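K.L.:
below: sequence and its predicted model.
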Amino acid sequence: MARPKVDLPPRDAVRALCDPQGRVAVRVTPGARQQALEIADGQLRAKVRAKPTDGAANDAVLALVAQAFGVATSRCQILRGATSREKLIGVDF
C-alpha cells in the first residue's frame, strides 16, 4: 500500500513565515502517524513519522521543509535546536 501524499501548506504562506535571512522557526512532532507540515498560530509545525533517534527525525524535518519551499534538501540546515522540538532552520533560496 502506497503512503499518501504529504499535506503541505501553500508555498507563499510558508515563505511569509521566513525572516529576511531565510530562517524559519519550526515546531516538530516526531513519531507522528502521518507526515504533515502546517501553519498554526503563525508558526510552522512539522509532523514526521521518524523517531528522534540518530538524527532520523531531523533528516525527515529537513526533507519536509525543503519540499515545502521547493528546494533541494541540501539547501536546508538546522541552525539551532538539533535536540529540541523547537528548531530554527535556514533555507538557502
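P.N.:
Right, received. Where do you want to start? Numbering: from 1, shown residues only.

K.L.:
please make it C-alpha for all contacts and neighbour counts, starting now.
P.N.:
Noted.

K.L.:
T29 contacts R85, correct?
P.N.:
Yes: shown here, T29 and R85 form a contact pair, counting by C-alpha atoms under 8 Å, at 6.9 Å.

K.L.:
between these two, tell me which one has more neighbours.
P.N.:
Taking other C-alpha atoms under 10 Å, T29 and R85 do not tie; T29 has more neighbours (20 against 16).

K.L.:
which ones are touching the more buried one?
P.N.:
R45, A46, K47, V48, R85 (C-alpha atoms under 8 Å, 6 or more residues apart in numbering).

K.L.:
quick one: which of those is most hemmed in?
P.N.:
Neighbour counts for the contacts of T29 peak at V48, which has 25 neighbours (criterion: other C-alpha under 10 Å).

K.L.:
that one and Q21: what is the separation?
P.N.:
According to C-alpha to C-alpha, to the nearest Å, V48 stands 25 Å off from Q21.

K.L.:
against that first model, consider the following:
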Amino acid sequence: MPSEQLPPEGRVRIRVRPGKKKDVLFLSGEEFSADLSAPAREGAANDRLLRNLSQWLAWPVSKIRLEKGQASRLKTIVIAGMTGEEIRKRLLASVRASPNKD
C-alpha cells in the first residue's frame, strides 16, 4: 500500500518582546525577534504573533500554530505547508522590506 506524502511542516523560533509601541520583525544576530504591541496577558501577545506571522509570511493564519513557549519569550512556531528553509527566506524578505525598528 503506497504511503501518502504529507505536506511539509517547518518550524521557526522567534523571541518576542510584548508591550512595545508597534509590531516589528527583526534579526538579532541569527535569531528572529518580534516586538509586539499586544501585552503578555491572556494569550494576547501569542495571538498577535500568529496574526503578524501570517502577514509577514503571506500565509494563512490557520496553517500557523504555536508549538512551544506559550508563557515564554522564546516561541517555537510550526507552519504547515512550508519547509524551514522557505519560512526563513520569507521572514528574511519581510525583515528587509520593513522600515528599521525604533
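P.N.:
Yep, it's here. Owing to the predicted nature of the structure, the values given are computational and were not obtained by experimental measurement.

K.L.:
quick revisit: and the furthest pair within the contacts of T29 of the first structure?
P.N.:
Taking C-alpha to C-alpha as the measure, the contacts of T29 of the first structure reach their widest spread between V48 and R85, a distance of 11.5 Å.

K.L.:
between these two, which contacts overlap?
P.N.:
With C-alpha under 8 Å, 6+ apart, V48 of the first structure and R85 have common neighbours V28, T29.

K.L.:
distance from stretch 46-62 of the first structure to the middle of the chain?
P.N.:
The chain centroid and the centroid of stretch 46-62 of the first structure are separated by 9 Å under C-alpha atoms, centre = their mean, to the nearest Å.

K.L.:
typed the wrong thing, it's stretch 60-78 of the first structure
P.N.:
Centroid separation for stretch 60-78 of the first structure versus its chain: 7 Å, with C-alpha atoms, centre = their mean.

K.L.:
where in the second structure does it fall?
P.N.:
Counting by TM-score structural alignment, stretch 60-78 of the first structure pairs with residues 48-66 of the second structure.

K.L.:
quick check: closest non-adjacent residue to C76 of the first structure.
P.N.:
Computed as C-alpha to C-alpha, 6 or more residues apart in numbering, the closest residue to C76 of the first structure that is not its neighbour in sequence is V91, at 4.6 Å.

K.L.:
show me what contacts the one you found?
P.N.:
G22, R23, V24, A66, R75, C76, Q77.

K.L.:
name the element whichever residue in the second structure pairs up with it belongs to?
P.N.:
For V91 of the first structure, the aligned position in the second structure is I79, judged by TM-score structural alignment. Counting by DSSP states H and E, the element that carries I79 of the second structure is strand 74-80.

K.L.:
who's in contact with the match of stretch 60-78 of the first structure?
P.N.:
So stretch 48-66 of the second structure is contacted by 23, 34, 36, 38, 46, 75-81, 87, 90-91, 94 (C-alpha under 8 Å, 6+ apart).

K.L.:
give the ChimeraX command for selecting the buried subset of the residues you listed.
P.N.:
Command for ChimeraX that selects the buried part of the contacts of stretch 48-66 of the second structure, burial taken from 16 or more other C-alpha atoms under 10 Å:
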select :23,34,36,38,46,75,76,77,78,79,80,81,87,91,94
